[in-house]
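>>> Okay, structure incoming, though there's no sequence with it:
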């Protein structure tokens, strides 16, 4: 389909819903004009049009949280885009993974099954962009031996929590274990997709 066939509004804009290509989570919604869409197709990173500043902007230009474009689909009415991306960090300017981190019930987001992917991306971001005082940065600085030691300690604490027959304690310790295990995966260059593919193969 030719870009000219898309239905831009009277201001020359079209809404673009940005979705994580791996987890299918909606990350943000912004507007594109024809120029920003062309630049998105050309650079393979997301470009949008700011209605308030009336200028183009490249996602991650200042934060470093670039969105690498996997595909761009359009809806049946040809007036909305679905941009699937591989994000290199949080998509929201608040630091949240997605701009949609609140709900009308006032209870905050419900836990979702994609949290392990989010955790991986956050830890990867800490490795690429160290922050002073970050515990994750401290682990990476100490290296794999320190990370392995923590994985061992958290494994033992998870076992103790299970033996204590305390669900609350087990949830807490298992979460610590998953965090440290994810740090180990990032340090060793193993992706969450690698793990999911292995589990899928075992299931088959």
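Thanks, I have it. Computed from a predicted structure; not experimentally measured.
>>> When you work out contacts or count neighbours from here on, use the C-alpha atoms and nothing else.
Fine.
>>> tally of neighbours for residue 87?
For residue 87, the neighbour count with other Cα atoms under 10 Å is 23.
>>> Can you give me the buried ones in stretch 168-179?
169, 170, 173, 174, 176, 177, 178, 179 (16 or more other Cα atoms under 10 Å).
>>> Now, those that are in strands?
Judged by DSSP state E, the buried residues of stretch 168-179 include no members of strands.
>>> so where do the helices sit in this structure?
All helices of the chain, identified by DSSP state H, fall at 34-43, 115-128, 135-142, 144-163, 167-187, 192-203.
>>> Nearest approach to residue 93 belongs to which of these?
With Cα to Cα as the criterion, residue 93 lies closest to helix 115-128 of the helices of the chain, at 14.3 Å.
>>> export the buried residues of stretch 168-179 to TSV and tack on distance to residue 195?
Below are these laid out as TSV (distance: Cα to Cα, whole Å):
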residue	distance to residue 195
169	26
170	23
173	21
174	18
176	18
177	16
178	13
179	15
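>>> Let me know the closest of these to residue 54.
residue 179 (41.6 Å).
>>> List the contacts of the closest one.
Shown in contact with residue 179 (Cα atoms under 8 Å, 6 or more residues apart in numbering): residue 119.
>>> distance of it from residue 124?
Per Cα to Cα, to the nearest Å, residue 179 is found 12 Å from residue 124.
>>> Not counting its own residues, what contacts stretch 191-203?
By Cα under 8 Å, 6+ apart, stretch 191-203 touches 116, 117, 120, 185.
>>> which of these are buried?
117, 120, 185.
>>> The last one: what's it in contact with?
Shown in contact with residue 185 (Cα under 8 Å, 6+ apart): residue 191.
>>> Comparison target, given below:
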């Protein structure tokens, strides 16, 4: 991997730190060639601190280290993307990220859909919302709907109509997300279970 440490007069390149699992951006630091090499050697993310004017391993005082997973360089060879596993909050102010955001996984549209389902649950206006009406009917009704949609998915899987299969699959996922929230969980909780089963780690 070629990194252009000489592009800037100070010999530093920006290093964007991203959680390897959640994909949340945690912080921005700077590395010189020595900090980069120490990061590779120790597997602990190390920067060149401009304020301290020395190498600085993240967490050397707080214990909130960043375990290196991988490093990529951008197309201009002057910016690094560092994948890491954080041990505790990343920001010195005690927050998960330096932007005061929670370091939680995001599943794009699915996370937005979960937020909408949560809103329907708390609003509980069954006259206007199908989701709210399901929550009012309770776990048995929601579980029944998940079962019905699962059967539909199996039926369509045996056919050759891809549109019907995808639509029934979407219905199953939608009702499963509702069931999860009825039980007090979200998709991230299922992901944790799957991660714990991952024998490749």
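Thanks, I have it. Computed from a predicted structure; not experimentally measured.
>>> ok so, going back, for the buried residues of stretch 168-179 of structure 1, which one is nearest residue 14 of structure 1?
Lowest distance from residue 14 of structure 1 to the buried residues of stretch 168-179 of structure 1 (Cα to Cα) belongs to residue 179, with 39.3 Å.
>>> list the contacts for residue 34 of structure 2?
Contacts of residue 34 of structure 2 (Cα under 8 Å, 6+ apart): residue 55.
>>> can you do 7 Å?
By Cα atoms under 7 Å, 6 or more residues apart in numbering, no residues touch residue 34 of structure 2.
>>> That one and residue 48 of structure 2, how far apart?
For residue 34 of structure 2, the distance to residue 48 of structure 2 equals 8 Å [Cα to Cα].
>>> all strands of structure 2, in order?
Using DSSP E, strands in structure 2 cover 13-19, 25-31, 46-49, 54-57, 66-73, 80-86.
>>> List the residues that contact residue 149 of structure 2.
168, 171, 172 are the contacts of residue 149 of structure 2 under Cα under 7 Å, 6+ apart.
>>> Repeat the analysis, applying 10 Å as the threshold.
143, 155, 168, 169, 170, 171, 172, 173, 174, 175, 176 (Cα atoms under 10 Å, 6 or more residues apart in numbering).
>>> same check, this time on residue 182 of structure 2
118, 121, 134, 135, 138, 139, 142, 143, 176.
>>> Need the strands of structure 2 in TSV (columns: distance to residue 3 of structure 2).
Compiled in TSV, the strands of structure 2 are given as follows (distance: least, Cα to Cα, whole Å):
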stretch	distance to residue 3 of structure 2
strand 13-19	9
strand 25-31	11
strand 46-49	15
strand 54-57	18
strand 66-73	7
strand 80-86	8
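>>> These: which one's closest to residue 93 of structure 2?
strand 25-31 (12.2 Å).
>>> Which neighbouring elements make contact with that closest one?
Packed against strand 25-31 of structure 2 by the contact rule (3 or more Cα pairs under 10 Å, 6 or more residues apart in numbering; DSSP states H and E) you find strand 13-19, helix 33-42, strand 46-49, strand 54-57, strand 80-86.
>>> Off-centre distance for that strand?
Relative to the chain's own centre, strand 25-31 of structure 2 is displaced by 17 Å; criterion: Cα atoms, centre = their mean, to the nearest Å.
>>> Check stretch 24-43 of structure 1 too.
That offset, for stretch 24-43 of structure 1, works out to 17 Å (Cα atoms, centre = their mean).
>>> what comes up buried for it?
Using 16+ other Cα under 10 Å as the test for burial, stretch 24-43 of structure 1 gives 25-34, 36-37, 39-40.
>>> Ok, stretch 187-201 of structure 2 next?
Those would be residue 187, for stretch 187-201 of structure 2 by 16+ other Cα under 10 Å.
>>> Same list (the contacts of residue 182 of structure 2) but as JSON lines, adding neighbour count and distance to residue 62 of structure 2.
JSON lines is the format used below for the contacts of residue 182 of structure 2 (neighbours: other Cα atoms under 10 Å; distance: Cα to Cα, whole Å):
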{"residue": "118", "neighbour count": "19", "distance to residue 62 of structure 2": "36"}
{"residue": "121", "neighbour count": "21", "distance to residue 62 of structure 2": "40"}
{"residue": "134", "neighbour count": "23", "distance to residue 62 of structure 2": "47"}
{"residue": "135", "neighbour count": "23", "distance to residue 62 of structure 2": "44"}
{"residue": "138", "neighbour count": "12", "distance to residue 62 of structure 2": "46"}
{"residue": "139", "neighbour count": "17", "distance to residue 62 of structure 2": "45"}
{"residue": "142", "neighbour count": "22", "distance to residue 62 of structure 2": "46"}
{"residue": "143", "neighbour count": "18", "distance to residue 62 of structure 2": "46"}
{"residue": "176", "neighbour count": "21", "distance to residue 62 of structure 2": "41"}
